[in-house]
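Asks: next input, structure requested:
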Amino acid sequence: MNVENGVHDAHYFVPAPSRWPIVGSIALFCMAMGAAFAMNSVGAGKWLLIAGFAILLWMIVGWFGDVIKEAQAGDYGLQVDHSLRWGMSWFIFSEVMFFAAFFGALFYTRVISVPEIGYFSDTHDLLWSSFQAVWPAATGPKVDAYTAMEAFGLPAINTAILLTSGATLTWAHWGLVEGRRGQLKLGLAITVLLGCLFLTFQAIEYHHAWTEMGLNLGSGAYGATFFMLTGFHGMHVLVGTIMLSTMLGRALKGHFTKEHHFGFEAAAWYWHFVDVVWLILFVFVYWL
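Replies: Next up is the predicted model:
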């Protein structure tokens, strides 16, 4: 693509035919079949599932590697840059809708369904005489007693960790824009370590909830929404940490310039999105 004075011509970079989509399809097929076999106690199920994960990892590394090579070769001009920015923007929007659905489920349960069931006391007395319209509620007659998770403790520490990670990532971005490579690398390294620390504390929190508080996926609506929201958020933190680790590896190899570093920006956008989701989650799941 020819680019001069910020004006691009009509040509658009088209990558060479790639084997990675079919490799990814094979990986997902193996994972789906392996999971189905494993749940039905078929001996080869777990091995097929492991093979699927391995093939998927190979696909991710190979496909991302090809994209990085194309970027480093200067194949991406203004049109591609615009497409990448729009693509990442729409991807994050889809993630916003993903979490909006789960927060909507939490809102419906807390604000609508539990009070309504309590309002119709004559009906629920016949079906479930011990029901109380309070939150967190043991919303099921066979739910064992459990303790709700406190906001202050590990959740508050994890909030401070994610807020700090957002600051260190922004500091790394400043270093990149201002040509301070050492600041870029150090800021990214600290952010990755904070992401790993967050995941470690969340694993400790889950173990404590499951073994000592009686809080699990079967603990009524509260347990289901708690693990659904925090679990999916933790998965996004893991993905974001992997993305930032990749950016750190690229920075150590001398990739990115202050003019061209959208790969870094895309990972930063994603991480800041994850931070914002956690703040909302902390308020409505842990605190209120």
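
Asks: C-alpha from now on. contacts and neighbour counts both.
Replies: Noted.

Asks: closest to the centroid, which residue in this structure?
Replies: For the chain, the residue nearest the mean C-alpha position is H236 (1.0 Å; Cα atoms, centre = their mean).

Asks: tell me if G140 really is in a strand.
Replies: No: read with DSSP: H, G, I helix; E, B strand; the rest coil, G140 is coil and lies in no strand.

Asks: surely it meets G223?
Replies: No: G140 is beyond contact range of G223, at 11.3 Å (criterion: Cα atoms under 8 Å).

Asks: these two: which has the busier surroundings?
Replies: A direct count of neighbours by other Cα atoms under 10 Å for G140 and G223 places G223 higher, at 23 against 14.

Asks: following up with a second sequence; could you model it the same way so I can compare the two?
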Amino acid sequence: MSSNSTPYYFVPGLSRHPAMAAAGLVAFGYGMTGWVNHTSWGGALALAGVAWVLFVLYHWFGDTIAESNAGKNGLNVDISYRWSMAWFIFSEIMFFGAFFAALFYARNIAMPWMGDVESKLIWPNFTAVWPNDGPAGLVEKFTTMGPWPVPTINTFLLLSSGVTITFAHHALVENHMKKAIIGLAATVGLGFIFLCFQGFEYYHAYHQLNLKLTSGIYGSTFFMLTGFHGFHVFLGGTMLAIVLRRMIRGDFTAEHHFAFEGAAWYWHFVDVVWLGLYIAVYWM
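Replies: Down below sits the predicted model:
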């Protein structure tokens, strides 16, 4: 094998990045411990830990991108990346599956059980109707969040972003880089608008509907599902923005662009989760 040929399987050398990332995570964990115990230094240390981890990841991913651009990642590394991304998305499916299961259990199992004849002896005034503020009357009255208009607008935005990223992928495969850049930029923009609308929705929930994380099982499941999904939209949008920068820089070709594909897989996953969330949370 010549020195300029792609290795069978590229294995990078010793790296400082894992140790540096571990230090940041330890600082974050220790800072969070202090934060929840109301220390003066906890919040600052936790935020410093997050900033340090982001700094490390920036340089770590930069080294990985440089290795790819140098032609060190052959077919076998490409297969490993594909399997890694597939398993990562599977873990996210299980993550959201647990949250949807919590909603299903609260609404379809625990609620009827608390409203049966035997439970009436303990909570005589409890009505097993969803949404519910609990049997003890400790939760402040709130108004539920309906599907109109913001959730429906956000559904349209995410579905549209699925179309634009598919357009960008086809353009990239056909080596139409300008069209691919336009399609990907539109996807990032639609994701950003989605997050803006979700921020407005949360403001409306807190200030007009009195719907909070503490609003019983409805409030906790609502913010748990929609909040974590919003975080995943932010994460997927960040991936796509980095891919967009690399595409403008000319890192991808029609044959080699798995970074784009992996981010696109993740974005389609985010779209599908939202459709389930839109039905289960806002309509049911």
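
Asks: quantify their similarity with the TM-score.
Replies: Here the TM-score for the pair of chains, by TM-score structural alignment, normalised by the length of the second structure, is 0.95; 280 aligned residues with a Cα RMSD of 1.5 Å.

Asks: in space, what's closest to the residue nearest to the centre of the first structure - neighbours in sequence excluded?
Replies: Distance criterion Cα to Cα, 6 or more residues apart in numbering; nearest residue to H236 of the first structure, sequence neighbours excluded, is V274 at 6.9 Å.

Asks: need the longest helix for the second structure.
Replies: In the second structure, with assignment by DSSP state H, the single longest helix is helix 216-249.

Asks: the residue nearest to the centre of the first structure and P21 of the first structure, how far apart?
Replies: 23 Å (Cα to Cα, to the nearest Å).

Asks: look up the closest residue to A36 of the first structure, ignoring the ones flanking it.
Replies: Spatially, and ignoring its direct neighbours in sequence, A36 of the first structure is nearest to G45 (7.2 Å; Cα to Cα, 6+ apart).

Asks: and the one you found, what pairs with it in the second structure?
Replies: Superposed on the second structure with TM-score structural alignment, G45 of the first structure falls opposite G42.

Asks: that match: neighbour count?
Replies: Quick note: G42 of the second structure (other Cα under 10 Å) scores 21 neighbours.

Asks: next: A51 of the first structure.
Replies: 16.

Asks: which of the helices or strands spans it?
Replies: In the assignment (DSSP states H and E), A51 of the first structure maps to helix 45-72.

Asks: and the strands in the first structure?
Replies: 3-4, 7-8 (DSSP state E).

Asks: pipe those strands into TSV and attach distance to G182 of the first structure per row.
Replies: TSV is the format used below for these (distance: least, Cα to Cα, whole Å):
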stretch	distance to G182 of the first structure
strand 3-4	31
strand 7-8	33
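
Asks: go through those and name the closest to W128 of the first structure.
Replies: Of all the strands of the first structure, strand 7-8 sits nearest to W128 of the first structure, with 68.3 Å by Cα to Cα.

Asks: about what we covered before: any idea how far M39 of the first structure is from the residue nearest to A36 of the first structure?
Replies: Noted for G45 of the first structure: a distance of 8 Å to M39 of the first structure, by Cα to Cα.

Asks: mind checking how far the closest residue to V7 of the first structure other than its chain neighbours is from G263 of the first structure?
Replies: In this structure, V7 of the first structure finds its nearest non-sequential neighbour in L78, 7.9 Å apart by Cα to Cα, 6+ apart. Separation of L78 of the first structure from G263 of the first structure (Cα to Cα): 14 Å.
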